[in-house]
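Q: next comes the sequence, and after it the predicted model I'd like to discuss.
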Amino acid sequence: MIPDPPQLEALSGGQIGVKVSTFSKPSVDSHWHFHPEVEVVWIEKGRGLLHSGRAMRPYGPGDLVLTGSNLPHAFTSDPSNKSGAKWTVLHFRPLAWGENFWALPENRPTRLLLDQAERGAIFPKYSANNCYEILRRMENRTKMDAPIALLLDLLHSLAITTSHEWLNTPNFSVKKAAHIDSRLESVLRKIETRFTESNLTQAEIAKGIGMSPQAFSRFFKNKSGRHFHRHLNELRVARACSILIGSRKSVTEIAYAVGFSNLSNFNRRFREITGMPPTAFRSNFYKD
């Protein structure tokens, strides 16, 4: 389902510059929210679905997620699965340091990263391990550790990493997302109530708002930042991820249940979106 309008969350650490906290619970219970602070989350344990702006993506141990200022987001997991979750969160406000600071030539890579952070980004385990060590030092810092210096070190490490994945498209904007086109909103809700129907087509949705398939394709890409079939497949794969970790159903059963008409296409799209086959996604969840 499309989340309700995200809630502004006032963070207790927002006024002290840098705050790092670690949470450990039976399952992740994050809600759909936003805040002016930039956020970095490192997942130590637990799996589920990340909602970021208009994107959905599975997350798991070792993933590091960057969320820009005021970008709506939520980390969700199956509440019936109590295998445990643990994550570390960093919050800070770049604007509190002033424009002149970020204009320094030495900060150029970091500034470019923060300028694009409203798209949200996820960094895989092999490029996030060093950043986790910095987060741990920030949380358990001694008198010899300077939190601002550690933060700049962490941000620079992220800025020079090329293995990250932007979660939202280049034309995504937090401000634009807050003012969603009424026709697009209607289309998205229709898709999200019917995406498990294997015979759902772009032509049918286009006809529902009086457009030709060609005009609708351009409209959807321009307004949502992604192609219709990509959005449809993301919804189906997201539902499949939830079923995989919350039931004992076979991969074939799940493929048909979420709207795919054949197993090979499901496996191909699942790997394309999550980076792994469905069997590996399930086994990795229960391994952690």
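A: Looks like it came in fine. Since the model is a prediction, treat every value here as computed from it, not as a measurement.
Q: CA only for contacts and neighbour counts going forward, please
A: Will do.
Q: was I right to think T67 contacts A117?
A: Yes: T67 is within contact range of A117, at 6.0 Å (criterion: CA atoms under 8 Å).
Q: show me where this structure has its strands.
A: Assigned strands in the chain, in chain order: 7-8, 18-25, 33-34, 38-45, 48-52, 55-59, 64-67, 73-76, 85-92, 121-123, 165-166 (criterion: DSSP state E).
Q: which elements pack onto the second one?
A: With contacts defined as 3 or more CA pairs under 8 Å, 6 or more residues apart in numbering; DSSP states H and E, the packing partners of strand 18-25 are strand 85-92, helix 125-139, helix 147-159.
Q: contact partners of stretch 67-83?
A: Residues from elsewhere that reach stretch 67-83 (CA atoms under 8 Å, 6 or more residues apart in numbering): 6, 26-40, 46-53, 114, 116-121, 174, 242, 245-246.
Q: identify the residues contacting F23.
A: Contact partners of F23, counting by CA under 8 Å, 6+ apart, are 86-88.
Q: please report the distance of it from P61.
A: Look at F23 and P61: by CA to CA, to the nearest Å, they are 14 Å apart.
Q: dropping in the other structure now:
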Amino acid sequence: MKSALQKSPIPQTHAFVAKHLKEPIFDPNWHFHPEYQLFMVLKGSGTRFIGDNVKPFKPGDITFTGPDLPHLWRSDQETAAVNTPNPCEGIVVYFNENLVGNTLLQKEETIRIRQLYKKSLRGLDVTGKTGKTVHKMLSKLLGLQGFDGVLELLKILNILSQSNELRPLASAGYTNSLREGDTERMNKVYVYVMKRFRQKMAVAELAALTNMTPTSFSRYFRIHANKTFSEFVSEIRIGHACKLLIEKKMNVSQACYASGFQTLSNFNKQFKTITKKTPMAYKQEYQVV
């Protein structure tokens, strides 16, 4: 199992690292690191976990995460088919807070950058026109060398710091209480749930998997995920239903039962609780005219 807290990907001789990822799947392990991270999905889909936030991901998504915020992009099994070369593709940028310089970071001119850093501790979705602009800039950044690359990254941070199109992900009360052993245990839970969320699952199954009693597991999960296990499973199922409604063009009833819900009434209730919309309203919002 890969260590939860990863070794820094930035060499001491560099200010940042930008990589063009082409992989069968994105990193399947729940982990965190001390660097800030910009990540853009170019190809692939699945479920994204950032802190206590769970959402589907798709091409075009851009996220900005701060230090020590646990995260995971778990690719769909069908997307990661063996016979499909590099079904997952993205651009990732790692950098430290001192990219701007500690002295400059304390000046009035960089107050918005400081505010951006603070917001990123919850993780941020980069949306709207800002997302389109940053998409082009991240693609350009890959081809730049030397100080030109640093300047481009600073421009990206400046644009993000002035945007009102950044959406916080983890809840305001979320804190990372994970240790390496906890992360390995949570990885087991995530893998198990992602494979079986369409079926009925009992807390006793997960308790056995993690060598706990059902009561201990329920308490443990709530502490580290900032939600109950049933709420977590509902989020996974609703995220999957969203993809079925839009990508597979299923109707509401089909998406309900294909996502693991036993009744349409419970599906509608959970869908509105999580997305703030009814399934039909969600489907119509993304309907291609």
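A: Ah, there it is. Every value quoted in this text rests on a predicted model; they were computed, and no experiment measured them.
Q: overlay them and tell me the TM-score.
A: TM-score for the superposed pair, counting by TM-score structural alignment, normalised by the length of the first structure: 0.68. Supporting figures: 263 aligned residues with a CA RMSD of 4.5 Å.
Q: picking that back up, can you say which of the strands of the first structure is packed in most?
A: Per residue and on average, the most neighbours among these fall to strand 64-67, with a mean of 26 (mean count of other CA atoms under 10 Å).
Q: give me the mean deviation of it from the second structure.
A: Superposing on the second structure places strand 64-67 of the first structure at an average distance of 0.9 Å from its equivalents, by mean CA distance after the TM-score superposition for the first structure.
Q: ok, H73 of the first structure to S127 of the first structure distance?
A: Distance, H73 of the first structure to S127 of the first structure, using CA to CA: 22 Å.
Q: these two touch, right, L42 of the second structure and P87?
A: No: counting by CA under 8 Å, L42 of the second structure sits too far from P87 to count as a contact (9.9 Å).
Q: any chance you could map the helices in the second structure?
A: The residue ranges that make up the helices of the second structure, judged by DSSP state H, are 102-105, 111-120, 128-141, 146-162, 180-196, 203-209, 214-225, 229-246, 252-258, 264-275, 279-285.
Q: those helices: which one's closest to Q12 of the second structure?
A: Closest to Q12 of the second structure of the helices of the second structure is helix 146-162 (CA to CA; 14.5 Å).
Q: how far off centre is the closest one?
A: How far helix 146-162 of the second structure lies from its chain's middle: 22 Å, per CA atoms, centre = their mean, to the nearest Å.
Q: buried set for that helix?
A: The neighbour-count criterion (16 or more other CA atoms under 10 Å) identifies 149-150, 152-153, 156-157, 160-161 as the buried residues of helix 146-162 of the second structure.
Q: ok, of those residues, which one's closest to S230 of the second structure?
A: Looking at the buried residues of helix 146-162 of the second structure and their distance to S230 of the second structure, the nearest is L160, at 34.9 Å (CA to CA).
Q: pull the contacting residues for the aligned residue in the first structure for the closest one.
A: Residue mapping for L160 of the second structure onto the first structure gives L158, with TM-score structural alignment as the criterion. With contact taken as CA under 8 Å, 6+ apart, L158 of the first structure is in contact with 113, 131.
Q: can you tell me the closest non-neighbouring residue to the residue nearest the centre of the second structure?
A: Nearest to the mean C-alpha position of the second structure, counting by CA atoms, centre = their mean, stands R48 at 3.6 Å. What sits nearest to R48 of the second structure in space, not counting adjacent residues and going by CA to CA, 6 or more residues apart in numbering, is W73, at 4.5 Å.
Q: what's the closest non-adjacent residue to H227 of the first structure?
A: For H227 of the first structure, ignoring the flanking residues on the chain, the nearest one in space by CA to CA, 6+ apart is K221 at 5.1 Å.
Q: er, V189 of the second structure actually
A: L206 (6.8 Å).
Q: do you know how far the one you found is from H135 of the second structure?
A: Here L206 of the second structure is placed at a distance of 39 Å from H135 of the second structure (CA to CA).
Q: ok, P214 of the second structure - contacts?
A: Shown in contact with P214 of the second structure (CA under 8 Å, 6+ apart): 203-204, 206-208.
Q: go on, G90 of the second structure?
A: Neighbours of G90 of the second structure in contact, by CA under 8 Å, 6+ apart: 20-22, 39-43.
Q: could you tell me where stretch 38-51 of the first structure falls in the second structure?
A: Equivalent residues of stretch 38-51 of the first structure are located at 36-49 in the second structure, counting by TM-score structural alignment.
Q: check contacts around L124 of the second structure.
A: L124 of the second structure makes contact with 63-65, 166-169, according to CA under 8 Å, 6+ apart.
Q: distance to L142 of the second structure added to the residues you listed, as CSV?
A: Listed next are the contacts of L124 of the second structure as CSV, based on distance: CA to CA, whole Å:
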residue, distance to L142 of the second structure
T63, 17
F64, 17
T65, 19
L166, 23
R167, 25
P168, 26
L169, 26
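Q: not including adjacent chain positions, what is the nearest residue to V126 of the second structure?
A: In space, V126 of the second structure comes closest to L166 once its chain neighbours are excluded; the distance is 4.9 Å by CA to CA, 6+ apart.
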